[in-house]
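Participant: I'd like to go over a predicted model; first the sequence, then the structure.
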Amino acid sequence: MTSYERPILADSNEPPFGGASLDLESQQPSTTAALGNTDSNRSLLQQSSHPVALVFHVLFRLIAVVLYILPNIVSADFVFMFVLSVLLLAFDFWTVKNVTGRLLVGLRWWNEVREDGTNVWIFESRDPSIPVNATDSRVFWGTLYATPVVWGLLALFTLIRFNFEWLLVVIVAIVLSGANLVGYMRCDKDAKQKWSGLADQAAGAGALGGLMSGMVMNGVRGMFTRS
């Protein structure tokens, strides 16, 4: 398995899986919003740079959890609730993978299978000079880590109550949410390594340039000071 990364560019028109392209430049948070607002009277949506994306980042998975718990409290048609839960989980997976990750934290990942059968992880990341909204980042990563844990607890609850027919929903939820978690963890790690390497290269180039400049200046000075 191999991987490579591409920085997200504002004029990039190549979306993953043939989806709609998103213009990051038009979606960048303002400096004021990115620095955050410490006013406790402001809601999360007011502090967010992308409130609509923030809502949908949580909405589908929250409804899926509620629909999963609901049949255990009241009588409901199993087939209907099962299909609806799986659809919501699929919507959540696609939304988080292709939209909210890009808008909220400037990351995007996907996996391609090449003609030779090898899997390739592809990562894109926003330039670190563009700040990420602190509220968006906290909600994104918090829900990303919490979702598999919640479904794991629901799996234990299902096993204790011997509701094995609902276990398939839990398995689908853990697989999809776990895939997004692993994908974004790898994407974030890759972005940090990439931008850190570029910073080191820039620092090295600056030091070399300073050394060469000093040598040239010393040589020029020497030419004019020789007797």
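Facilitator: Done, it's in.

Participant: CA atoms for contacts and neighbours, from now on please.
Facilitator: Fine.

Participant: helix, strand, or coil at the most centrally placed residue in the chain?
Facilitator: Central residue of the chain (CA atoms, centre = their mean): G101, 3.5 Å from the mean position. On the three-state scheme (DSSP: H, G, I helix; E, B strand; the rest coil), G101 is labelled helix.

Participant: and the helices in the protein?
Facilitator: Applying DSSP state H to the chain gives helices spanning 24-27, 31-34, 44-47, 51-69, 78-95, 101-104, 134-160, 167-225.

Participant: could you dump those helices into a markdown table with distance to T2 added?
Facilitator: Formatted as a markdown table, those follow (distance: least, CA to CA, whole Å):
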| stretch | distance to T2 |
| --- | --- |
| helix 24-27 | 27 |
| helix 31-34 | 34 |
| helix 44-47 | 38 |
| helix 51-69 | 29 |
| helix 78-95 | 23 |
| helix 101-104 | 22 |
| helix 134-160 | 24 |
| helix 167-225 | 12 |
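
Participant: circling back: residues contacting the residue nearest to the centre of the chain?
Facilitator: Taking CA atoms under 8 Å, 6 or more residues apart in numbering, we find G101 in contact with L107, R108, F140.

Participant: any idea how far M215 is from the first one?
Facilitator: When you say that, I think you mean L107. 43 Å (CA to CA, to the nearest Å).

Participant: give me the more crowded residue out of these two.
Facilitator: L107 (24 against 12; other CA atoms under 10 Å).

Participant: from R221, how far out is the spatially closest residue to that one that is not a sequence neighbour?
Facilitator: Spatial nearest neighbour of L107, chain neighbours left out: S125 (4.6 Å); criterion: CA to CA, 6 or more residues apart in numbering. As for S125, its distance to R221 is 46 Å (criterion: CA to CA).

Participant: of those two, who's got more company?
Facilitator: S125 (24 against 11).

Participant: roughly how far apart are the more buried one and A179?
Facilitator: 18 Å.

Participant: likewise for V113?
Facilitator: 16 Å.

Participant: same question, R6
Facilitator: As judged by CA to CA, R6 and A179 stand 20 Å apart.

Participant: try W141
Facilitator: In terms of CA to CA, W141 sits 14 Å off from A179.

Participant: follow-up on the earlier one: go through the helices of the chain and pick out the most buried.
Facilitator: Across the helices of the chain, averaging neighbours per residue (mean count of other CA atoms under 10 Å) puts helix 101-104 on top, at a mean of 25.

Participant: try this one next to it:
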Amino acid sequence: MAPNYPERLRNQKVVVIGGSRGIGLAVAEAFISFGSHVVVVSSTQTSLDAAITLLKSEFPSSTEYIGGRTANVKDEASVSSLIESLASEGGVDHIVYTAVDKRIRGNIVNEDIEKDKELFGVKFWGQVSVAKAIAKYKAIKSGGSYTITGGSLSLKPKPETAVGAAINGAVNSLAKGLAVDLAPLGVRVNAVIPGFVRDVHEKLTPEREALYQRLSKGLLTGSVGTTEDIAETYLYFARAKYTTGTLALVDGGAIFSSA
């Protein structure tokens, strides 16, 4: 009997932390399109409501598959409560973490260490808190996955991005370590490393269009990718049962550019 690849994600329960905008929203859309039951997690009720409204308008025949929760990824207790509640409801098949606060750029002389710590709290410690709760409450079913998110600066830093690159580098190492630590639970862990992308839901201004045209010249693909392009990688990690501890760079070949 031939394998039925399109059905691999149907009726799977997927939680997208940071799923109310950007890459996370595209990930939620992608899983819903494959018949998954998706829970979007956002830090604010306003953002969550907007995302849920959009998703239900895009997938009117799948509204019963779309839900949402709020949680503050900077607060371990909030994260733990979220994961515990998911576990008590029977657990989930996959958790995706895409939450991010802001980008760090600037001369190291002017670095605001306290603000940097806040971003580290979201992008690194937030992902650690989720992993801790997954292990504690066994929230992901055996055979499932936890996919975290880094950034391409970890592999090719640009001027005035040292701290941001370091945070993303820590995420890369975290993915490998968690793959080992969560393996006894039957949970795979991988990391998506996105480059610069265009949000398909943004309102394109002439300034942004000019930026994308300029950046496209340094890409092997010839054009800046979209959040939908990045979402494909999260689908892969959820379906690829023989893949764990892997970092997937999705940057249009920018790493090979001299720019």
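Facilitator: Good, I have the coordinates. Because the structure is a prediction, the values reported are computed rather than measured.

Participant: got a TM-score for the pair?
Facilitator: The TM-score (TM-score structural alignment, normalised by the length of the first structure) is 0.34; 105 aligned residues with a CA RMSD of 4.2 Å.

Participant: follow-up on the earlier one: looking at the helices of the first structure, which is nearest to V120 of the first structure?
Facilitator: helix 167-225 (11.9 Å; CA to CA).

Participant: quick one: contacts for the closest residue to F82 of the first structure other than its chain neighbours?
Facilitator: Ranked by CA to CA, 6+ apart and with sequence neighbours excluded, the top spatial neighbour of F82 of the first structure is V169, at 7.0 Å. For V169 of the first structure, the contact set (CA under 8 Å, 6+ apart) comprises F82, S85, V86.

Participant: closest one to D190 of the first structure out of the residues you listed, please.
Facilitator: Set against D190 of the first structure, the nearest of these by CA to CA is V86 (30.8 Å).

Participant: for that closest one, what are its contacts?
Facilitator: So V86 of the first structure contacts A64, V169, V172, A173 (CA under 8 Å, 6+ apart).

Participant: which helices and strands sit right next to the helix or strand encompassing S47 of the second structure?
Facilitator: Per DSSP states H and E, S47 of the second structure falls inside helix 45-58. Helix 45-58 of the second structure makes packing contacts with strand 37-42, strand 66-70 when contacts are defined by 3 or more CA pairs under 8 Å, 6 or more residues apart in numbering; DSSP states H and E.

Participant: try 10 Å this time
Facilitator: Where contact means 3 or more CA pairs under 10 Å, 6 or more residues apart in numbering; DSSP states H and E, helix 45-58 of the second structure is packed against helix 22-33, strand 37-42, strand 66-70.

Participant: L82 of the second structure - how many residues pack around it?
Facilitator: 19.

Participant: quick check: it vs I95 of the second structure, distance?
Facilitator: Distance from L82 of the second structure to I95 of the second structure, by CA to CA: 12 Å.

Participant: cool, V171 of the second structure as well?
Facilitator: Going from V171 of the second structure to I95 of the second structure by CA to CA gives 16 Å.

Participant: same check, this time on A238 of the second structure
Facilitator: From A238 of the second structure to I95 of the second structure the distance is 9 Å (CA to CA).

Participant: anything in contact with each of the two?
Facilitator: Common contact partners of A238 of the second structure and I95 (CA atoms under 10 Å, 6 or more residues apart in numbering): V14, G144, S145, Y146, T147, V189.

Participant: which of those tops the neighbour count?
Facilitator: Among the shared contacts of A238 and I95 of the second structure, V189 has the most neighbours (other CA under 10 Å), with 31 neighbours.

Participant: helix or strand right after the helix or strand containing it?
Facilitator: Using DSSP H and E, V189 of the second structure sits in strand 188-194. Beyond strand 188-194 of the second structure on the C-terminal side, the first helix or strand identified by DSSP H and E is strand 197-198.

Participant: what's that next one packed up against?
Facilitator: helix 22-33, helix 206-216, strand 225-226, helix 227-239.

Participant: and the third one, what does it pack against?
Facilitator: Helices and strands in packing contact with strand 225-226 of the second structure are listed as helix 22-33, strand 197-198; criterion 3+ CA pairs under 10 Å, 6+ apart.

Participant: if we can go back for a sec, most tightly surrounded among the helices and strands packed on strand 197-198 of the second structure?
Facilitator: Most buried among those, counting by mean count of other CA under 10 Å: helix 22-33, with a mean of 24.

Participant: all helices for the stretch 101-250 of the second structure, in order.
Facilitator: Using DSSP state H, counting those that start in this stretch, the helices of the stretch 101-250 of the second structure run over residues 113-120, 126-137, 162-182, 206-216, 227-239.

Participant: closest to K56 of the second structure out of those?
Facilitator: helix 227-239 (17.6 Å).

Participant: grab the nearest non-local neighbour of I32 of the second structure.
Facilitator: V38 (6.5 Å).

Participant: now do that neighbour against A231 of the second structure, distance only.
Facilitator: 14 Å.

Participant: so what sits against both of those two?
Facilitator: In contact with both V38 of the second structure and A231: V27, A28, E29, A30, F31, using CA under 10 Å, 6+ apart.

Participant: need the contact list for the closest residue to G67 of the second structure other than its chain neighbours.
Facilitator: Among residues not flanking G67 of the second structure along the chain, V39 sits closest, at 4.6 Å (CA to CA, 6+ apart). V39 of the second structure sits next to 13-17, 19, 28, 32, 52, 65-69, 86, 92, 95 when contact means CA under 10 Å, 6+ apart.

Participant: correct me, but T149 of the second structure touches V192?
Facilitator: Yes - T149 of the second structure is within contact range of V192, at 5.0 Å (criterion: CA atoms under 10 Å).
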